[in-house]
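Asker: any chance you could fold what I've pasted below:
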Amino acid sequence: MVLEAIESQKKQSDGYVVPIGVSARHVHLTQEHVEQLFGKGYQLTKKKELMGGQFASNETVTIVGLKLRAIENVRVLGPVRKQSQVEISATDAIKLGVKAPIRESGKLAGSAPVAVVGPRGVVYLEEGCIIAQRHIHMSPADALAAGVHDGDIVSVKADNERGTIFNHVKIRVDDSFTLEMHIDTDEANAAKIATGQTVSILRN
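Answerer: Modelled structure (predicted):
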């Protein structure tokens, strides 16, 4: 898909072309919380490799909001982190009855509380539930070619029948990243766009 995006970029004049990756709801856990949910000494098992050394694990959990509304079979991503985090869509937040803010991953101060239920226990997070800010992962070479820098905020256009423009898209640059814009399922459905399709960073 990335090769197709690069090839199509040669035919585009609007801006730098980026493939889309639609992110479903998921959970990041500390090792302590992994053990609380799955058992003492438990290690996450790898299902699928993701960018930046991350992976989708075989393990899933149930997330529960303050009104005891639950969503089951939420995928855990590895490896373990220093702080547990639940990423959901705005529709999920309504279902759970939580006021999850739109945040960059890892920016959890003052975010929504949520409970995480596993086969061997429960973890209550006083904060940690967010709606992920839309963002683009880039290698330094991609950033140079696109004329952007880590932390920049850009606008992006989906040039399809919906013609959606996404504003407030954050650029994230790292040597381990593969070029891809991440949006959640609500955003993808509203724009009628799917994983593997492309968007263009609008030129200033």
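
Asker: can we go C-alpha only for contacts and neighbour counts from here?
Answerer: OK.

Asker: once you drop chain neighbours, what's closest to the spatially most central residue of the chain?
Answerer: With distances taken as CA atoms, centre = their mean, the chain has S23 as the residue nearest its mean C-alpha position (4.9 Å). Nearest in space to S23, with sequence neighbours left out and distances taken as CA to CA, 6 or more residues apart in numbering, is D184 at 4.8 Å.

Asker: also E127?
Answerer: According to CA to CA, 6+ apart, the nearest residue to E127 is P113 (4.4 Å).

Asker: and the one you found, helix, strand or coil?
Answerer: Classification of P113 by DSSP: H, G, I helix; E, B strand; the rest coil places it in strand.

Asker: with L66 instead?
Answerer: Classification of L66 using three-state DSSP returns coil.

Asker: what sits against it?
Answerer: By CA atoms under 8 Å, 6 or more residues apart in numbering, the residues touching L66 are L96, G97, V98, P113, V114.

Asker: to compare against the first, here's another:
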Amino acid sequence: MSTIKEILEPNRVKSLIHEGGVKTIPVGVSARHVHLSPEHVEVLFGTGYQLQIHKLLSQPGQFAAKETVMLAGPKGVIDKVRILGPARGKTQVEVSLTDAHRLGVSPPVRDSGDLAGSSPITLVGPNGSIYLHEGLIIASRHIHMSQEDALDFQVDDGDNVFVICQSERQIIFSNVKIRVSPNYRLEFHIDTDEANAAKLTNDDNVVILKTT
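Answerer: Predicted coordinates:
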């Protein structure tokens, strides 16, 4: 088992990144976005409305929609926030901490789908608006993996790992949760605040380190 001191040693980090056979994981930077339930799609865009594909995302079956909404908080608004499709069971809004300050809200850091007791937010579309009593979060950083990837990296669904960033501003992220599903493509997901802090962009690569 590696200690925190060993992990933070620069030579240790370099050897993990550069030694032969080390497997890397591509980065996916997640900007602010909204997932809508089918009912809320209709409230915001009209009865019978279907989200239109703007571009496909790296995760299979997921897409950035052509449609956007405005987020309204107690202190400000953010316009043209992209909706991600397809529609899902419950509406969820994901922002960065910087976005939260702009809106005047204090959302918790949560795993996707863990919305109980999360922050309220108002969504405004061309056909109507919705006040969510809960549903606004800052998404926890995580890694998507297929079952084959999990075997390859010797991790299990729900494990927490360290992520080592090979960038000019080298950062080690702790408590990064592994999410395993046959529907996932290998990718490390962080928000824009975290990416900027580490000077990471889409398709950069990172390595993981288990400590238990």
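
Asker: what do we get in structure 2 for the residue nearest to S23 of structure 1?
Answerer: Correspondence of D184 of structure 1 to structure 2, assessed by TM-score structural alignment: D191.

Asker: how many neighbours does its match have?
Answerer: Neighbourhood size, D191 of structure 2 [other CA atoms under 10 Å]: 20.

Asker: residue contacts, it?
Answerer: Applying CA under 8 Å, 6+ apart, the residues near D191 of structure 2 are V29, S30, A31, R32, V95, S96, A139, R141.

Asker: and for V41 of structure 2?
Answerer: So V41 of structure 2 contacts Y49, Q50, L51, A87 (CA under 8 Å, 6+ apart).

Asker: and of these, the nearest to A150 of structure 2?
Answerer: The nearest member of those to A150 of structure 2, counting by CA to CA, is A87 at 27.5 Å.

Asker: what lines up with the residue nearest to E127 of structure 1 in structure 2?
Answerer: In structure 2, P113 of structure 1 lands on P120 (TM-score structural alignment).

Asker: roughly how far does that match sit from V180 of structure 2?
Answerer: As judged by CA to CA, to the nearest Å, P120 of structure 2 and V180 of structure 2 stand 29 Å apart.

Asker: the two: which is more packed in?
Answerer: Regarding P120 of structure 2 and V180, a neighbour count based on other CA under 10 Å identifies V180 as having more, with 22 against 18.

Asker: wait, doesn't the more buried one sit right on H144?
Answerer: Yes - counting by CA atoms under 8 Å, H144 is a contact partner of V180 of structure 2 at 6.1 Å.

Asker: where do the strands sit along structure 1?
Answerer: 15-23, 26-28, 46-49, 55-64, 70-78, 85-88, 102-103, 112-117, 122-132, 135-138, 153-157, 165-173, 180-184, 198-202 (DSSP state E).

Asker: would you reformat the ones you listed as a markdown table and include distance to S8 of structure 1?
Answerer: Compiled in a markdown table, the strands of structure 1 are given as follows (distance: least, CA to CA, whole Å):
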| stretch | distance to S8 of structure 1 |
| --- | --- |
| strand 15-23 | 8 |
| strand 26-28 | 31 |
| strand 46-49 | 26 |
| strand 55-64 | 28 |
| strand 70-78 | 31 |
| strand 85-88 | 31 |
| strand 102-103 | 31 |
| strand 112-117 | 40 |
| strand 122-132 | 28 |
| strand 135-138 | 18 |
| strand 153-157 | 15 |
| strand 165-173 | 19 |
| strand 180-184 | 15 |
| strand 198-202 | 9 |
